[in-house]
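Peer 1: Got a predicted structure here, sequence first:
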Amino acid sequence: MALLLALPSPNAIPLSFSGKTFGLYIITGLFGITLSYHRHLSHKSFKIPKWLEYIFAYCGVLAAQRDPIYWVSTHRYHHQFCDTEKDPHSPIRGFWFSHIGWSFDDNSTVEKCGKPNNVGDLEKQPFYKFLERTYLIHPIGLGALLYALGGFPYVVWGMGVRCVFLDHVTFLVNSVSHIWGKQAWNTGDLSRNNWLVAMFTFGEGWHNNHHAFEYSARHGLEWWQIDITWYVIRLLEAIGLATDVKLPTSAQKQKMAFNK
């Protein structure tokens, strides 16, 4: 649906909504996907109060990348079976499959890995089960709100353009960051650090770093590796909202180094 909404020529849509679109991109992409779905829910890289956890997770729902249980389960399987036949989205089956092809087959992950059994921590929480049952209502509701505020142009920019762009930059981590870039760590998979992907994904493109230390709240481990998500987590820690923030130790880095 988001793809169809994005089809009209941008020249036909007023640009006055572009700033608000970028704001929604930050809220849903940075806070919703990279901070909440990925680093917090998938990898437990830090702890935050439950009320804030649920707010950030709901931002992820509005990104229209499925509910937290589905997203987290798929991602955990990706790490468990990284770049093997059971990986839900590995480029060993081709660039197109790893980038977006896998998302068109809802049964692909189940066929490879069986029914999800790796998200018990989320399934026992009524909030996440509610989002799983009612997932579609929420992005559709956001679209209706945008239409009420600004008509069809707001829907095109706020849902179509935003969701398609966010989908593809997220998918770049699955495809490009497993094909092109540098490997700083001996992870035994195809993960790469790709600075260009990192620029668009709030730091997720430092993907070899992430696969080496998947529990780490920080992906840009070098000072020059820009990692916007990490800066937000660090700010939350500084004001007392984030605790138990995990980072790799020197011993863990030595263990993953190529030249031990």
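Peer 2: Noted; the coordinates are in hand.
Peer 1: CA only for contacts and neighbour counts going forward, please
Peer 2: Noted.
Peer 1: What are the buried residues along stretch 189-197?
Peer 2: 189-195, 197 (16 or more other Cα atoms under 10 Å).
Peer 1: Tell me the span between the first and last residue of it.
Peer 2: Counting by Cα to Cα, to the nearest Å, you get 18 Å between the two ends of stretch 189-197.
Peer 1: For I233, see how far away G240 is.
Peer 2: 11 Å.
Peer 1: again but with W51, I slipped
Peer 2: Counting by Cα to Cα - W51 and I233 are separated by 16 Å.
Peer 1: Counting neighbours, go ahead and name the busier of G240 and I233.
Peer 2: Ranked by neighbour count (other Cα atoms under 10 Å), G240 and I233 place I233 first, with 24 against 11.
Peer 1: what does the host helix or strand of the more buried one contact?
Peer 2: Remark: I233 resides in helix 228-238, with elements defined by DSSP states H and E. Contacting residues not belonging to helix 228-238 are listed as 30-31, 34-35, 202-203, 217-220, 242-243, 245 [Cα atoms under 8 Å, 6 or more residues apart in numbering].
Peer 1: Against that first model, consider the following:
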Amino acid sequence: MTLEAAPPRTQTGTAPAPGKAPTTLGRTPAAETLLVGIFVAVPMLALIAAVPFAWGWGLSWLDVGLAFVFYVASGLGITVGFHRYFTHGSFKAKRPLRIALAVAGSLALQGGVIDWTADHRRHHAFSDKEGDPHSPWLHGENVAGLAKGFWHAHTGWLFTKEVTNQKRYTPDLLEDRDIALVQKLFPAIVVVSLLLPAAIGGLVTMSFWGAFTAFFWAGLVRVSLLHHVTWSINSICHIWGERPFAARDRSANVWWLAVLSFGESWHNLHHADPTCARHGVKKGQVDISAAVIRGFEKLGWASNVRWPTTRRLEKLSKPKVEAAAA
């Protein structure tokens, strides 16, 4: 059984602007690609150096605490904010929450809120087909093709991507003055994301070394770890894993990424029902992002949450034989 996934909605519940508007607007400028390379490579080098750095110079509980707080804040900004709210309209948010989610997601250094949302809506429009900015299945299905596809889906697409036409995919966000301002302030938010942990570490320890280690762990290492967890949803969760739900692509569930990704790795249900606010819908499937959205709903900050229903899940479920063979 196959079932077409619902098109991604905007916050108002409408699909991105259809019609003959081009999906992309040419290649990313060289200067921007260079900046992307810096913000990918520098945190990655810090992540590689993390183990010998901790062994040789130590890792304080302050560093651990700051890294944890900034990882959770920026990670949920991506999963709850950029993904489930801005991209798919899984719920409606009051203005302060909408702005806070846009800022929190920007702390992850994965691009501005409008850039990220436009790319992801285009991903869903062409998932695992030509036009998908980061499918791992467009280079062949042999070992060499999948290796190349894995690299492309995980990181390579950032250096070869075409600029998504935001007027086509994010007209709602372009017209939102608050979100347009957060997008414009993205460079300043990047600075805050990297230097605020250092400032806190320096003030608490009253030392430059405390500032440096906080910058290293809660700035660079935290950013790189979250980068790779997010990119793993593009790569790993479109190649390996279980597929109990009918989707139009090869999205899959990967259980061991669930906690680090705040529930995003229950990816098969998400692609089968993109606007659903909960991705981990089966017993034992931890979905921290859904729990946070539930909290926002109880506080009155979020409304019209699109929770899964038994009838909808039954309709999306594959027959057992088909699911086992997928």
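Peer 2: Thanks, I have it. Computed from a predicted structure; not experimentally measured.
Peer 1: Would you mind reporting the TM-score between them?
Peer 2: Put the two chains on top of each other and the TM-score (TM-score structural alignment, normalised by the length of the first structure) is 0.91; 255 aligned residues with a Cα RMSD of 1.9 Å.
Peer 1: picking that back up, would you mind listing the buried residues in the helix holding I233 of the first structure?
Peer 2: 228-230, 232-234, 237.
Peer 1: what do you get for stretch 317-326 of the second structure?
Peer 2: Residues of stretch 317-326 of the second structure classed as buried: 317-318 (neighbour count, 16+ other Cα under 10 Å).
Peer 1: the strands in the stretch 101-250 of the first structure, which residues?
Peer 2: Along the stretch 101-250 of the first structure, no segments are classed as strands by DSSP state E, counting those that start in this stretch.
Peer 1: Might you report the residue contacts of the nearest residue in space to I13 of the first structure that is not next to it in sequence?
Peer 2: Take I13 of the first structure and drop its neighbours on the chain: the residue closest to it by Cα to Cα, 6 or more residues apart in numbering is P153, 5.8 Å away. Residues counted as contacts of P153 of the first structure (Cα under 8 Å, 6+ apart) are 13-14, 147.
Peer 1: Ok, F216 of the second structure next?
Peer 2: The contact partners of F216 of the second structure, by Cα under 8 Å, 6+ apart, come to A46.
Peer 1: Now check it against the first structure: what is it aligned to?
Peer 2: Under the alignment by TM-score structural alignment, F216 of the second structure pairs with V156 in the first structure.
Peer 1: From A144 of the first structure, how far off is its match?
Peer 2: Distance of V156 of the first structure to A144 of the first structure, given as Cα to Cα: 12 Å.
Peer 1: One more: H210 of the first structure?
Peer 2: 37 Å.
Peer 1: Comparing these two, which shows the higher neighbour count?
Peer 2: Using other Cα under 10 Å, the more surrounded residue of H210 of the first structure and A144 is H210, with 23 against 15.
Peer 1: Spatially nearest residue to that one, not counting backbone neighbours?
Peer 2: Nearest non-adjacent residue to H210 of the first structure, counting by Cα to Cα, 6+ apart: H219, 5.5 Å away.
Peer 1: can you tell me which residue in the second structure aligns to the one you found?
Peer 2: That one, H219 of the first structure, aligns with H279 by TM-score structural alignment.
Peer 1: which ones are touching its match?
Peer 2: Counting by Cα under 8 Å, 6+ apart, H279 of the second structure touches 263-264, 266-267, 269-270, 287, 290.
Peer 1: cool, and W255 of the second structure?
Peer 2: Going by Cα under 8 Å, 6+ apart, W255 of the second structure touches 265-266, 285.
Peer 1: counterpart of it in the first structure?
Peer 2: Using TM-score structural alignment as the criterion, W255 of the second structure maps onto W195 of the first structure.
Peer 1: With adjacent residues omitted, what lies nearest to the equivalent of L107 of the second structure over in the first structure?
Peer 2: Using TM-score structural alignment as the criterion, L107 of the second structure maps onto L62 of the first structure. Of all residues not flanking L62 of the first structure in the chain, P139 sits nearest, at 5.0 Å (Cα to Cα, 6+ apart).
Peer 1: what's around that neighbour, how many residues?
Peer 2: Neighbour count for P139 of the first structure, taken as other Cα under 10 Å: 18.
Peer 1: when you align them, which residue in the second structure goes with it?
Peer 2: Under the alignment (TM-score structural alignment), P139 of the first structure maps onto V190.
Peer 1: doesn't Q110 make contact with its match?
Peer 2: No - contact criterion Cα atoms under 8 Å: V190 of the second structure and Q110 do not qualify, at 9.6 Å.
Peer 1: list residues touching both of those two?
Peer 2: Common neighbours of V190 of the second structure and Q110, counting by Cα under 8 Å, 6+ apart, are absent.
Peer 1: For H43 of the first structure, see how far away the residue mapped onto H124 of the second structure from the first structure is.
Peer 2: Matched to the first structure by TM-score structural alignment, H124 of the second structure sits across from H79. Distance, H79 of the first structure to H43 of the first structure, by Cα to Cα: 10 Å.
Peer 1: and what of Y135 of the first structure?
Peer 2: Taken as Cα to Cα, the span from Y135 of the first structure to H43 of the first structure is 22 Å.
Peer 1: before we move on, what about E204 of the first structure?
Peer 2: Distance, E204 of the first structure to H43 of the first structure, by Cα to Cα: 13 Å.
Peer 1: which residues touch the closest residue to M1 of the first structure other than its chain neighbours?
Peer 2: The spatial neighbour of M1 of the first structure that comes closest, neighbours along the chain excluded (Cα to Cα, 6+ apart), is G160 at 7.6 Å. G160 of the first structure sits next to 1-6 when contact means Cα under 8 Å, 6+ apart.
Peer 1: Try it again at 7 Å.
Peer 2: G160 of the first structure makes contact with 2-3, 5-6 under the criterion Cα atoms under 7 Å, 6 or more residues apart in numbering.
Peer 1: which of these does the second structure keep?
Peer 2: Retained in the second structure by both residues aligned by TM-score structural alignment, their matches' Cα atoms under 7 Å are the following of these: 2, 5.
Peer 1: how much space between K47 of the first structure and H40 of the first structure?
Peer 2: K47 of the first structure sits 7 Å away from H40 of the first structure, going by Cα to Cα.
Peer 1: Same check on D121 of the first structure?
Peer 2: Per Cα to Cα, D121 of the first structure is found 12 Å from H40 of the first structure.
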